[in-house]
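Novice: quick one: sequence and predicted model below, then my questions.
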Amino acid sequence: MKKTLLTLIQRLKAFLIRNFHQYNSKLPYIITVVVALIIVIGGINLFIELTEELKDNLLPQYDQAITDYIISFRNPTLTKYFIFITNVGDFYGYLIVLAISSVISFFVFKKWRGVVQTILVLLLASISNMMLKRFIDRARPGIEHLVSVETLSYPSGHAMSAMAFYGFVIYLFFRFKINRFLKVAIIIFMAFIILSIGLSRIYLGVHYPSDIAGGYIAGFIWVVFCILIFNLVEVFRRDPNT
């Protein structure tokens, strides 16, 4: 990622130098950040518009069919599991995971940057989720809720935060120089948590499947955006010409 960004910025610098007499060495970085922001905002808006179009057509039918299928498996054992896993995707769950991650980062990898970046990604996802919920204003499913909820439905905050938080953790572990099999096992486990958290919200009756899909997509957009920005900052810091 860093090499790709560096190549892109060097080409942008060359273009700006050729076409503009007054050249600012920071301009390529500013342009890259603006483009990244446009991609994120555009991607979210596009998905919202698509969802609004489908809301009056096929989407409710698919939501109902998938929800009916999932809740048909309700039993005491699965209910206990999904209540537990949905708590993993809540505030205290992330607090525990962050505490464990901080200990590992300090004693094993001797780095704090990854933990700080993960917290930032989670905060951005959480704040934007609240804004999206208010903008779309979709009510919760009118079926039995197995857990209490207070906010609006679309997109799912649990799904969005899970994708942003655990998705970024997957990226960090992908970069770590550790045993390959251990790395693959951790990544698969994290992906399983993301999937389980989203599924739990449908099973517990508090979200439509489309809420989960929306949360996953919005969370993924934040992961990609933050990865780009964090790597861009690192390239900027190491660039001797800035």
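Specialist: Okay, I see it. Numbering: from 1, shown residues only.

Novice: from here on, contacts and neighbour counts on C-alpha atoms
Specialist: Fine.

Novice: distance check, residue 131 against residue 137.
Specialist: Computed as C-alpha to C-alpha, to the nearest Å, the residue 131 to residue 137 distance reads 10 Å.

Novice: tally of neighbours for residue 52?
Specialist: Counted with other C-alpha atoms under 10 Å, residues neighbouring residue 52 total 13.

Novice: what's the helix or strand for it?
Specialist: For residue 52, the host element (DSSP states H and E) is helix 27-55.

Novice: what helices and strands are in contact with that helix?
Specialist: With contacts taken as 3 or more C-alpha pairs under 8 Å, 6 or more residues apart in numbering; DSSP states H and E, helix 27-55 sits against helix 2-19, helix 209-238.

Novice: export these to JSON lines and tack on mean neighbour count and distance to residue 77?
Specialist: Converted to JSON lines, the helices and strands packed on helix 27-55 look like this (neighbours: other C-alpha atoms under 10 Å; distance: least, C-alpha to C-alpha, whole Å):
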{"stretch": "helix 2-19", "mean neighbour count": "14", "distance to residue 77": "46"}
{"stretch": "helix 209-238", "mean neighbour count": "20", "distance to residue 77": "22"}
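
Novice: ok, and here's another one to check against it:
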Amino acid sequence: MKNKSAVILCCVWFIAFLLSVFWVIQIKLDILPYIDRWTSEIVPLVHGSATYQFFRIITELGSSNVLIPIAIAAAAIFVLLYRHWYPALLLLAGSLFAHLLNVFIKQLVARERPSISVALNAEGFSFPSGHSMISMVCYGLIAYLLCKKIRSEKLTWTVQIVFGTLVCLIGVSRFFINVHYITDVIAGFTIGFAVLYAYIRLDKRIPDWRQK
């Protein structure tokens, strides 16, 4: 069952990656991807509504003003929980790398946002969504490091679902408040997941430092 789920997840990611590459080509050719043309009609429908206000609050959980303190606080907690500096380094290094990679790709693609807003942390280029990508890595590593210390399978699933839902909502919020196209969000999730997976694999390959 686990192997089957892993294969399905891998296939979904690969399709999303290929789509992201295709969208980059379209963007560089000044072609608006079809999915962005179709979904752009949804955004005006929620503007000013309760849904918009909900996502306006959720999006802050992926902003640097909130994410940095959360990452630092979580790193400090993991030092105490694991009695070692390594988990804190893994979390902070992974989050920083995701940020730097996001900036690099944004400069490379150079896509303009659907709208600019300083208040909504929406300045600079658009593709891929930094909130989607960095939240995936930061909250994903927090969930991973927490689950390593949890013995209950039900609690492990709960932690994964809660953090997974949070990351999804943060990414989707960027679309609904009209500071990113939906393709920016999907690409952010796709690249962010690859970075998260790479850091988890790195952790699994490092010898058991707790016994040193």
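Specialist: That came through, no problem. In this text the structure is predicted, and so the values were computed from the model without any measurement.

Novice: TM-score of the superposition?
Specialist: The TM-score (TM-score structural alignment, normalised by the length of the second structure) is 0.77; 195 aligned residues with a C-alpha RMSD of 3.2 Å.

Novice: re the thing from before, what's the angle between the helix holding residue 52 of the first structure and helix 2-19?
Specialist: Interaxial angle of helix 27-55 of the first structure relative to helix 2-19 (axes from the mean of the first three to the mean of the last three C-alpha atoms, to 10 degrees): 110 degrees.

Novice: and helix 27-55 of the first structure, which residues are buried?
Specialist: For helix 27-55 of the first structure, burial by neighbour count (16 or more other C-alpha atoms under 10 Å) applies to 28-29, 32-33, 36, 40, 44, 48, 51.

Novice: what's the average distance of the helix or strand that comes right after it to the second structure?
Specialist: With elements assigned by DSSP H and E, the helix or strand that comes after helix 27-55 of the first structure is helix 59-71. Here the mean offset of helix 59-71 of the first structure against the second structure after fitting is 2.6 Å, by mean C-alpha distance after the TM-score superposition for the first structure.

Novice: for helix 59-71 of the first structure, packing partners?
Specialist: Short answer (3+ C-alpha pairs under 8 Å, 6+ apart): helix 59-71 of the first structure packs on helix 180-203, helix 209-238.

Novice: hmm, try it at 10 Å
Specialist: Contacts defined by 3 or more C-alpha pairs under 10 Å, 6 or more residues apart in numbering; DSSP states H and E place helix 59-71 of the first structure against helix 27-55, helix 180-203, helix 209-238.

Novice: what's the match for residue 220 of the first structure in the second structure?
Specialist: Superposed on the second structure with TM-score structural alignment, residue 220 of the first structure falls opposite residue 193.

Novice: hang on, isn't its match packed against residue 168?
Specialist: No - the pair residue 193 of the second structure / residue 168 is not scored as a contact, 11.7 Å apart, by C-alpha atoms under 10 Å.

Novice: so what sits against both of those two?
Specialist: 132, 135-136 (C-alpha atoms under 10 Å, 6 or more residues apart in numbering).

Novice: check contacts around residue 84 of the first structure.
Specialist: By C-alpha under 10 Å, 6+ apart, the neighbours of residue 84 of the first structure are 78, 93, 197, 200.

Novice: what residue of the second structure takes the place of it?
Specialist: Under the alignment (TM-score structural alignment), residue 84 of the first structure maps onto residue 57.

Novice: mean per-residue distance, the strand or helix carrying its match versus the first structure.
Specialist: Using DSSP H and E, residue 57 of the second structure sits within helix 50-58. On superposition with the first structure, the mean distance recorded for helix 50-58 of the second structure (mean C-alpha distance after the TM-score superposition for the first structure) is 2.4 Å.

Novice: what residues sit buried inside that helix?
Specialist: Neighbour-count burial for helix 50-58 of the second structure [16+ other C-alpha under 10 Å]: 52-53, 55-56, 58.

Novice: which of the residues you listed lies closest to residue 124 of the second structure?
Specialist: residue 56 (19.0 Å; C-alpha to C-alpha).

Novice: OK, contacts around the closest one?
Specialist: So residue 56 of the second structure contacts 50, 120, 170, 173-174, 176-177 (C-alpha under 10 Å, 6+ apart).

Novice: circling back: so which of the contacts of residue 84 of the first structure comes closest to residue 11 of the first structure?
Specialist: residue 197 (42.0 Å).

Novice: was I right about that closest one contacting residue 93?
Specialist: No - with contact defined as C-alpha under 10 Å, residue 197 of the first structure does not reach residue 93; the gap is 11.4 Å.

Novice: higher neighbour count, these two?
Specialist: residue 197 (27 against 14).

Novice: tell me the residue in the second structure aligned with the more buried one.
Specialist: Alignment note (TM-score structural alignment): residue 197 of the first structure maps to residue 170 of the second structure.

Novice: what sits against its match?
Specialist: So residue 170 of the second structure contacts 55-63, 131-133, 135-136, 185 (C-alpha under 10 Å, 6+ apart).

Novice: quick revisit: relative to helix 59-71, how tilted is the helix holding residue 52 of the first structure?
Specialist: 80 degrees.

Novice: so where is stretch 115-134 of the first structure in the second structure?
Specialist: Aligned using TM-score structural alignment, stretch 115-134 of the first structure spans residues 88-107 in the second structure.

Novice: what residues of that stretch count as buried?
Specialist: Judged by neighbour count (16+ other C-alpha under 10 Å), stretch 88-107 of the second structure contains these buried residues: 88, 90-92, 94-96, 98-99, 101-103, 106.
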